[in-house]
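>>> please find the sequence and the predicted model below.
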Amino acid sequence: MDINIGINEPKRKEIAEGLSRLLADSYLLFLKTHNYHWNVTGPMFQALHTMFEEQYTELFTAVDEIAERIRSLGEFAPGSFQDFQKISQIKEETSHPNAEQMIKNLVLGQEAVTKTAREIIKIADDAHDEPTVDLLTQRMQIHEKNAWMLRSLITK
């Protein structure tokens, strides 16, 4: 059945492509944050272990919301790690950095997701896609706050 939600098909596809990048970035940040939760060591272990868990749990919920918005626009959401790696600006963690480097890497990841959301919001706003604008605004607010909280832990 055709989709008739007041956004034409080319715009829906363009928005969904942007949301697919956001989904990929969010999923790889989720994976990195979960990895760090498991592998963090050092004097800040308990605080970081707990913070990382809160952040990856929130990201797990977010990826579902983003994928469902893509589907609401009539497109298929990417769902494989291979697909995510192709379109994400966040790279998989293959080493075991120390706690401070983990924090720095996560700040960069949080900022990257924020920038991806910010790139899409104008497209969604121009198409009068308020549900996507709302989703993106919420994502930016969460990632900016997370980046601030992580950045606050860095002493240098």
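Perfect, I can see it now.
>>> CA atoms for contacts and neighbours, from now on please.
Will do.
>>> okay, and the residue most central in space within the chain sits in which element?
Central residue check for the chain by CA atoms, centre = their mean: the C-alpha nearest the mean position is that of residue 26, 2.4 Å away. In this structure, residue 26 is located in helix 9-39 according to DSSP states H and E.
>>> what separation do you get for the residue nearest to the centre of the chain and residue 142?
Residue 26 sits at a distance of 12 Å from residue 142 (criterion: CA to CA, to the nearest Å).
>>> against that first model, consider the following:
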Amino acid sequence: MAKTKTKTKPATPSAQTRRMAPLNTPTDLAAKATPQLAGSLNALLADFFALYLKTKNFHWHMSGPHFRDYHLMLDEQADQIYAVTDDLAERVRKIGGTTLRSIGHIAKLQRVLDNDADFVAPKDMLAELRNDNRDMVERMREAHALTDELNDVVTTSLLENWIDDAERRAWFLFEATRDTV
């Protein structure tokens, strides 16, 4: 009697094995560049999420005679800040890194301080956000220097636009807090 050959089905990897599998996103950047860039960009991403929520917090809790103007300005600024998050996270993935996975991960990396006060005066809200946006400019400039050094021209270009946006937000917040002469 002749033996019949049976095809064996390849073993399906377990869920645990799949969770541990590397993403292996192709990139032409140097191997050492990905961890450095991903680390820097993920810290920025955490800051953007923290600044977004802080801006929305102050938007929701605005009061006083300039309520409408400040409320609308903060809503517009929050939308602009939030719009960066997807592009930034996707950039981390495009260069072969992994990105934020949870609120807890954001909390570990964020450098923007939370403000959980029950009441903050409107001008204090605007001044705090002005300073936070200035700090974001400084952090983005640091990331820009790294991306330039590692020849990540795309991220360098994105950062230049985001720096300009943050400078504009800081400028508007500065003007809104200035006393008229």
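In hand now; what should we look at? Remember, predicted model here, so these are calculated numbers, not experimental data.
>>> which residues in the second structure does the helix or strand just after the helix holding residue 26 of the first structure match up with?
Next helix or strand after helix 9-39 of the first structure toward the C-terminus (DSSP H and E): helix 45-72. The aligned range for helix 45-72 of the first structure in the second structure is 67-94, by TM-score structural alignment.
>>> now the matching stretch on the first structure. Mean distance?
Stretch 67-94 of the second structure differs from its equivalent in the first structure by a mean of 0.7 Å after superposition (mean CA distance after the TM-score superposition for the first structure).
>>> quick one: buried residues of that stretch?
Neighbour-count burial for stretch 67-94 of the second structure, counted by 16 or more other CA atoms under 10 Å, picks out 70-71, 73-75, 77-78, 80-82, 84-85, 88-89, 91-93.
>>> what do you get for stretch 114-126 of the second structure?
Buried residues in stretch 114-126 of the second structure, counted by 16+ other CA under 10 Å: 122-123, 125-126.
>>> which of these sits closest to residue 157 of the second structure?
Checking these against residue 157 of the second structure by CA to CA gives residue 126 as the nearest, at 28.4 Å.
>>> which position in the first structure pairs with the closest one?
Aligning on TM-score structural alignment places residue 126 of the second structure opposite residue 103 in the first structure.
>>> ok, residue 111 of the second structure next?
In the first structure, the residue equivalent to residue 111 of the second structure is residue 89, according to TM-score structural alignment.
>>> quick check: that match vs residue 138 of the first structure, distance?
In this structure, residue 89 of the first structure lies at 20 Å from residue 138 of the first structure, with CA to CA as the measure.
>>> pretty sure the match of residue 126 of the second structure contacts residue 148?
No - contact between residue 103 of the first structure and residue 148 fails when scored by CA atoms under 8 Å: they sit 10.9 Å apart.
>>> what's the local residue count around residue 1 of the first structure?
When counting by other CA atoms under 10 Å, one arrives at 3 neighbours for residue 1 of the first structure.
>>> mean per-residue distance, the helix holding residue 26 of the first structure to the second structure?
Compared with the second structure after fitting, helix 9-39 of the first structure deviates on average by 0.7 Å (mean CA distance after the TM-score superposition for the first structure).
>>> now that helix: buried residues?
9, 11-13, 15-37.
>>> repeat for stretch 106-126 of the first structure
106-114, 116-118, 120-121, 123-124.
>>> how close does it sit to the second structure?
Here stretch 106-126 of the first structure is compared with the second structure after superposition; its mean distance to the aligned residues, by mean CA distance after the TM-score superposition for the first structure, is 1.0 Å.
>>> can you give the contact residues for that stretch?
Outside stretch 106-126 of the first structure, the residues that touch it by CA atoms under 8 Å, 6 or more residues apart in numbering are 14-15, 18-19, 21-22, 25-26, 29, 32-33, 89-90, 130, 132-133, 136-137, 139-140, 143-144, 146-148, 150-151.
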